[in-house]
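Enquirer: Mind looking at a prediction? Sequence and model below.
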Amino acid sequence: MYHIKTIEGQLDSKGLKIAFVAGRFNDIIVDRLVGGAVDYLARHGCEKENMTLIKVPGAFEIPVVTKKLAESGKYDGIVVLGAVIRGATPHFDYVCNECAKGVAQVSLDNDLPIGFGLLTCDTIDQAVERAGSKAGNKGVEAASAMLETVRVMQQI
């Protein structure tokens, strides 16, 4: 259409080594995100023996563990998954912001695609909707974004 070379990522995860970092807080929601992400990558060719799940206490701990995984050089991509639900204090804002900033910095510092599947919801109902209900499964979307980015970066 544009008559220029176009690079796009193929949605084929065969042969890739993928890590998932998942917060245990709000695990009823997070488990659904993990299930969606793992299923998506398996359906796109990733062998289960090439997938590793690391569970951390909550969203605030996700960046430091993601950093350690990225620096190990063992993984082609990482998917981070968690759920933070707004409460009555500003704690929500600090946790969400620091997790997002930390994960983005790890990705940039290590040239490593990281799918960001941290739900930041005002209510538990919103979280349920985004973990496989009316609004789809954001774990699947995070895995898909990571996979496509891995394949794009391999072509650059």
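Expert: Perfect, thanks for sending it. Residues are numbered from 1 along each chain as shown.
Enquirer: can we go C-alpha only for contacts and neighbour counts from here?
Expert: Will do.
Enquirer: right, and residue 122 touches residue 85 too?
Expert: Yes: using Cα atoms under 8 Å, residue 122 makes contact with residue 85 at a distance of 5.6 Å.
Enquirer: ok, those two, which is more surrounded?
Expert: The residue with more neighbours, out of residue 122 and residue 85, is residue 85; 18 against 13, by other Cα atoms under 10 Å.
Enquirer: and the more buried one, what does it touch?
Expert: Residues in contact with residue 85, defined by Cα atoms under 8 Å, 6 or more residues apart in numbering, are 92, 119, 120, 121, 122, 123, 124, 127.
Enquirer: Please apply the same query to residue 20.
Expert: Residues in contact with residue 20 (Cα under 8 Å, 6+ apart) are 34, 51, 52, 53, 54, 78, 79, 80, 81.
Enquirer: Let's see that with 6 Å instead.
Expert: 53, 78, 79, 80 (Cα atoms under 6 Å, 6 or more residues apart in numbering).
Enquirer: Structure two is appended below for comparative analysis:
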Amino acid sequence: MAGTEYTLPRAEFDKPVKLLIVVAPFYRDIADNMIKGAVAEIETTGGTYDLIEVPGALEVPTAIGLAEKLSNYDGYVALGCVIRGETTHYETVCNDSSRGITLLGLEGLCIGNGILTVENREQAEVRADPTRMNKGAGAAAAALHLIALSRKWGGQRKGVGFIPTPDEYQLAGSTEDTPKA
């Protein structure tokens, strides 16, 4: 027996947020529906966005990684659709795109993963439909919630992990007084 799904209340912000939507539009109509859902969710919170397209789901994490290094976004929405075919390529694309997004998230990036991994086109259509499951909006909401957490816990920093104190930084041989974050 399936339980009732719970959705967190919408994230709220004191300062505007800007997201990058990265979409692999291999199934154009599915991608367009997911984009509609993501854009509606971002705009409802007062956020703004840019949209880029990449060739496929495997390129989504790379594009997000590049944007993080070369641009200034608060978070990212990964969108695409992988439908099972007759070969093992499905498993490779699903696993590797998901792994790439997860690794970026563990580095501190705020990413909502909306790459659908489905058995058939009908499942994709249901999940992409902005009036039904609306997984594009769900991915945007996930990114927005992570941005809110990041701001709650000290604001945006490039990189997550060990940041040395000034004393430890001096011991490491730096001639500067403080580390650069």
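Expert: Looks like it arrived, so ask away. These numbers were taken from a predicted model, which means no experiment stands behind them.
Enquirer: one step back: can you flag which of the contacts of residue 85 of structure 1 belong to helices?
Expert: For those, the ones inside helices are 92, 124, 127, with DSSP state H as the criterion.
Enquirer: Spatially nearest residue to the aligned partner of the second one in structure 2 (excluding sequence neighbours)?
Expert: The reference is to residue 124 of structure 1. Using TM-score structural alignment, the partner of residue 124 of structure 1 in structure 2 is residue 121. Excluding the flanking residues, the one nearest residue 121 of structure 2 by Cα to Cα, 6 or more residues apart in numbering is residue 83, at 6.8 Å.
Enquirer: same thing with residue 67 of structure 2?
Expert: Leaving aside its sequence neighbours, residue 67 of structure 2 sits nearest to residue 73 (Cα to Cα, 6+ apart; 7.7 Å).
Enquirer: In structure 1, what residue corresponds to the one you found?
Expert: Residue 73 of structure 2 maps onto residue 75 in structure 1, by TM-score structural alignment.
Enquirer: how far away is that match from residue 18 of structure 1?
Expert: 5 Å (Cα to Cα, to the nearest Å).
Enquirer: ok, the two, which is more surrounded?
Expert: Under the criterion of other Cα under 10 Å, the comparison of residue 75 of structure 1 against residue 18 puts residue 18 first, with 26 against 18.
Enquirer: what about the more buried one, distance to residue 66 of structure 1?
Expert: Counting by Cα to Cα, the gap from residue 18 of structure 1 to residue 66 of structure 1 is 12 Å.
Enquirer: Over to residue 55 of structure 1?
Expert: For residue 55 of structure 1, the distance to residue 66 of structure 1 - Cα to Cα - is 11 Å.
Enquirer: Looking at the two, which is more packed in?
Expert: With other Cα under 10 Å as the criterion, residue 55 of structure 1 and residue 66 differ in neighbour count, and residue 66 comes out ahead with 24 against 17.
Enquirer: And the more buried one? What does it align with in structure 2?
Expert: So, by TM-score structural alignment, residue 66 of structure 1 is matched to residue 64.
Enquirer: name the element its match belongs to?
Expert: Under the criterion of DSSP states H and E, residue 64 of structure 2 resides in helix 60-70.
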